[in-house]
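A.B. asks: okay, sequence plus prediction incoming.
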Amino acid sequence: MESTAPVYTLAEGVPYASATTAQHFGGNNIKGLMLLQDTQLIETLAHFSRERIPERVVHAAAVGAWGEFEVTHDISEFTDAKFLNGIGKKSKVLLRVSTVGPERGGADTIRDVRGWGMKIFTEEGNQDWVFNSIPVFFVRDPIKFPSLNRSHKRHPATNQGDSTMFWDFHNNSPEGIHALMHLFGERGTPKSVRHLHAFSGHTYKITKEDGTFHYVKVHIRTNQGIQNFTNDEAVKMAGEAPGIHGADLWEAIEKGDFPSWTVSFQIMKPEQAESYRWNIFDMTKIWPHADFPLIPVGKLTLNRNPSNYFADIEQAAFSPSNMVPGWAPSADPMLQARMFAYNDAARYRLGVNYQQLPCNRAVSRVYCPFQRDGKMTFTDNYGGDPNYVGSDLKPIQYTGKVGAHAYAIGGHEEWVGRVVGFTSEVVDDDFEQARMFWNMIGKEEGQQDKFAYNVACHLGSAIPQVQAKALDMFSKVYPVVAEKIQSNINVLKSKKA
């Protein structure tokens, strides 16, 4: 009976009799000189040294899966985006959920923000959502973004994680106090990605062809319920099962227990934005639900594991600049910077033609003949079509209203102001939402004490002068916050002594 097993070949397709032998001069025994003519040996060794690609500077450790987004509610009055219109409409999705600071192989349960990269494959092109597991961010000025991430990574001399660096940076960027409150709350250590919320953080626009638009924030809330490890449980799991999130997600999907999330929007009118009490482009601020309630939109379900992690998840590239008609950027400065930085990181990490990889390739037709050549072109490279604009040899149709001859994406930019040199300053109002958060967790018995303990476990490792400044920052939320943290630091110090 003829075997159906695949025939082994080298990378160029040549059949080979064995994958475990090598050619050498010296007889049929272990001693001998290896030959350069042994293509299999040379190719095997050369490829092994090149198996790794540059890992992400942030969000290196992740889990991921395939799924679908389904529209469950009619929001056609707000946007023309086809993937958001038509109840029951489904679009293919690739989701990647990651920690921020650790390198690949870092423990899944580390206390860290979770990044949420989601690619929605639509008939109008790819729509990417690049969100976080907390609703606000640590800084609102993009010039601080590299420093923020360096302060969460390894000390340049000791090459170890360093609490002093972490708190030294945040003591001097206290506009992110609300994000710190979220990070050190219980939600910093989810039991699995299935029990995790995600938030856009950024303000976007949803638009109509007639030029009307609204500002929007996106909320993706787990249907499995929030479940978290305590700080001590998370530390224990980091040693016992560092890859627990990947195993949990894989096993759930494999047995048909498909995790799902409810997608909702907060929507704000342009005139409301101009007079709202907080700058809507400040990533360190939320829109309270009392002012802008959640509007249900759709359902996200993960239903297929990656066939190969490297091919599907490690090579995936997400960017907030990937937007379909009906979805548009706002004047959020962090969003504007990330729209460049994310695609630029993909070009460095994967090569200039990363959009052609199967995990990133649009399901809609792509015809972009002025973006071609470069390393690793996987297509026919548009054959002999002209590679310059304005040719009469190959007519091209143009459609849509994006570009210099149509209206600006979304409109309403003129109210933001003129170009100036700017650095944001911290004022008392920057602590207001942190006070709201403290009061909120105070409604659940023991949550304020757990928060103080979580902060103390991390801050207690910093040098005294940095500790003192961090406690002063927390005292601007409420003096009792700093007092509780200090008390926990003292207890932990005495136990260690």
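C.D. replies: Done, it's in. Residues are numbered from 1 along each chain as shown.
A.B. asks: contacts, neighbours, all on C-alpha from now
C.D. replies: OK.
A.B. asks: residue 80 and residue 207, how far apart?
C.D. replies: Going from residue 80 to residue 207 by CA to CA, to the nearest Å gives 7 Å.
A.B. asks: meant to ask about residue 178
C.D. replies: 30 Å.
A.B. asks: higher neighbour count, the two?
C.D. replies: Per other CA atoms under 10 Å, whichever of residue 178 and residue 207 has more neighbours is residue 178, with 27 against 24.
A.B. asks: contacting residues for the more buried one?
C.D. replies: 136, 138, 284-285, 431, 433-434, 437 (CA atoms under 8 Å, 6 or more residues apart in numbering).
A.B. asks: and those, which two are the farthest apart?
C.D. replies: 138 and 437 (15.0 Å; CA to CA).
A.B. asks: what are the boundaries of the strands in the stretch 201-350 of the chain?
C.D. replies: Under the criterion DSSP state E, counting those that start in this stretch, strands of the stretch 201-350 of the chain are mapped to 204-207, 213-222, 260-268, 295-304, 327-329.
A.B. asks: what's in contact with the first one?
C.D. replies: By that I understand strand 204-207. Counting by CA under 8 Å, 6+ apart, 78-81, 213-217, 325-330, 410 sit against strand 204-207.
A.B. asks: hmm, try it at 6 Å
C.D. replies: 79, 213-216, 326-330 (CA atoms under 6 Å, 6 or more residues apart in numbering).
A.B. asks: okay, pairing it with this:
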Amino acid sequence: MINNRRFPPNSRGFQPNPPRRQQPMRQRQQSLPENHTASRPEPGEMLTAGNGAPIYDTANSETIGQDGPVLLQDVQLIEKLAHFNRERIPERVVHAKGAGAFGYFQPYESMAPYTCAAFLQDPSRRTKILVRFSTVIGSTGSADTARDPRGFAVKFYTSEGNYDVVGLNLPVFFIRDAMKFPDFIHSQKPSPRTNLPDPERAWDFFSLSPESLHSITWLYSDRGIVKDYRKMDGFGVNTFIWVNAQGKRCYVKYHFLCGEDMDVIDRKEGVRLAGLDPDIATRSLYQSLSEGKPLKYEFCVQLMDPKEADSLPFDPLDDTKLWPKDRFPLKKVGVLVLNQMPENYFAQIEQAAFAPGNLVPGIEFSADKMLQGRSFAYLDAQRYRLGVNFQQLPVNRPAVPVHNDQQDGSMAYFYSSSSINYKPNSLAGNLPLESPSPCTPGMHYAGAVTRSPISKTDDFCQPKERYECMSEDEKNRMADAIGYELAQCNKEIQTRQLDLFEQVSPDMAHRVRHQIMLFETKQRG
């Protein structure tokens, strides 16, 4: 729930000689309803300019005579055009096209044995949430049915601050170190020379990055194209740490399971839908909500004692790997229910800012190299995209009061009536107070500073297991989708990628090779 407390205005006026003792810092804030929207004009209310002055004519500019030039003094025209020019904010570098909805999370039982996070303790307590679905690579005008990973981001408005899980509809990722993330995204985006999609650039990167093989078997499977978010699972991908009140820690991975059968959409159907209804997933989401049909996802976790990591044949902090469910079974945590459409897309979805760096007590970072990089990158991206005060926007505002000594900056909504904005201080009683230190020490790490890959990579075992569990039809659809793109690449890239597929499964390499030959024959014909 959003904090709506009103703070009274300062009625004391200017004080040339204020008392030496200052009052504790208080923030003033706009009063907004819980659904984050400003009030709508009532019938008969007068149209005004930004300064509140009435507007009498919205269709005609001020001119010298009926046919004369427009005057610079027409501030109504200038304000209207200037604001229009600034209506859009920078597009997200990734996850640009999205849709979202509000709802709630409710745990099935207390997770106190594993974490002291407040929102995971009481089965009778609901926590407000916002979920944003998105495509990763495409721009805001791209089609919902492009073959692309989907974002599955959840913002929990908890009693201890906002907690964000920024995940995907695939359980693994293409790289394991954030150092390679800009390179990966550059390779998937349109060519900087032509601004056209170029499969050769994407597969050049893949063929030189064996760690991407596992994600390829997911992206080019039946999960790679989505037309209904109701039928799409979500995964946290990163590994976090849960810590309980006694200081015991465990590794944790998140799963948000829809419980419905997926739609099977092959490459050709995806292209057809992209032309027929490029917004089909967004439309389906809002239609369901408008008809009173909520979306539900079961929140499950896999838990691991950090001491078990060394005994595994893979690194559990590697985002290109799955944890076997027979050894680390899914534990049901609670349910996510989406039942409220946004009332304004720009204010509540486009300006929504998610970041893995938004943690709450009881949840910590692991040494997952992707997570470590994302903890900075996402917050920094939001500062660039929305401004340094993005967390003051209604949709990003925590459900609890915020007290700190940060001040000013672009679009600052809050200000303090105190003259004390530093610590330590004696003039304000050293307020705001610092939180007590955790009762238990954090994770212990030791070693030389180095730039090196993880010790256990094994890029082929899990892709092989994934491929072998597919049906014959899904294998054929995968080969068709991959072969279609590889046929547009040069022979060197084809050879490198087929060699990698050969190490995953000779059958996989054979099927893809056959499809490449078919497409190349069609191109020559």
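C.D. replies: Happy to help now that I have it. All values derive from a computational prediction rather than experimental measurement.
A.B. asks: about what we covered before: rebuild the strands of the stretch 201-350 of structure 1 as CSV, extending it with distance to residue 14 of structure 1.
C.D. replies: Formatted as CSV, the strands of the stretch 201-350 of structure 1 follow (distance: least, CA to CA, whole Å):
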stretch, distance to residue 14 of structure 1
strand 204-207, 52
strand 213-222, 49
strand 260-268, 45
strand 295-304, 34
strand 327-329, 49
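A.B. asks: what about the strands in structure 2?
C.D. replies: In structure 2, strands defined by DSSP state E lie at 27-28, 98-107, 127-135, 150-158, 161-168, 234-235, 240-243, 249-257, 295-304, 331-340, 363-365, 415-416, listed in chain order.
A.B. asks: what lines up with residue 287 of structure 2 in structure 1?
C.D. replies: Under the alignment by TM-score structural alignment, residue 287 of structure 2 pairs with residue 251 in structure 1.
A.B. asks: the aligned residue in structure 1 for residue 450 of structure 2: how many residues sit nearby?
C.D. replies: With the correspondence set by TM-score structural alignment, residue 450 of structure 2 lines up against residue 420 in structure 1. Counted by other CA under 10 Å, the residues lying close to residue 420 of structure 1 total 6.
A.B. asks: quick revisit: want to try JSON lines for the strands of structure 2, with distance to residue 377 of structure 2 as columns?
C.D. replies: Putting these into JSON lines (distance: least, CA to CA, whole Å) gives the following:
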{"stretch": "strand 27-28", "distance to residue 377 of structure 2": "28"}
{"stretch": "strand 98-107", "distance to residue 377 of structure 2": "19"}
{"stretch": "strand 127-135", "distance to residue 377 of structure 2": "18"}
{"stretch": "strand 150-158", "distance to residue 377 of structure 2": "15"}
{"stretch": "strand 161-168", "distance to residue 377 of structure 2": "12"}
{"stretch": "strand 234-235", "distance to residue 377 of structure 2": "19"}
{"stretch": "strand 240-243", "distance to residue 377 of structure 2": "17"}
{"stretch": "strand 249-257", "distance to residue 377 of structure 2": "21"}
{"stretch": "strand 295-304", "distance to residue 377 of structure 2": "25"}
{"stretch": "strand 331-340", "distance to residue 377 of structure 2": "27"}
{"stretch": "strand 363-365", "distance to residue 377 of structure 2": "14"}
{"stretch": "strand 415-416", "distance to residue 377 of structure 2": "27"}
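A.B. asks: who's in contact with stretch 473-480 of structure 1?
C.D. replies: 431, 435, 482.
A.B. asks: corresponding residues in structure 2 for that stretch?
C.D. replies: The aligned range for stretch 473-480 of structure 1 is 500-507, by TM-score structural alignment.
A.B. asks: quick one: buried residues of that stretch?
C.D. replies: Residues of stretch 500-507 of structure 2 classed as buried by neighbour count (16 or more other CA atoms under 10 Å): 500-501, 504-505.
A.B. asks: also stretch 250-266 of structure 1?
C.D. replies: Buried residues in stretch 250-266 of structure 1 (16+ other CA under 10 Å): 250, 252-253, 258-266.
A.B. asks: map residue 437 of structure 2 onto structure 1.
C.D. replies: Using TM-score structural alignment, residue 437 of structure 2 lines up with residue 401 in structure 1.
A.B. asks: fine, thanks again, bye for now.
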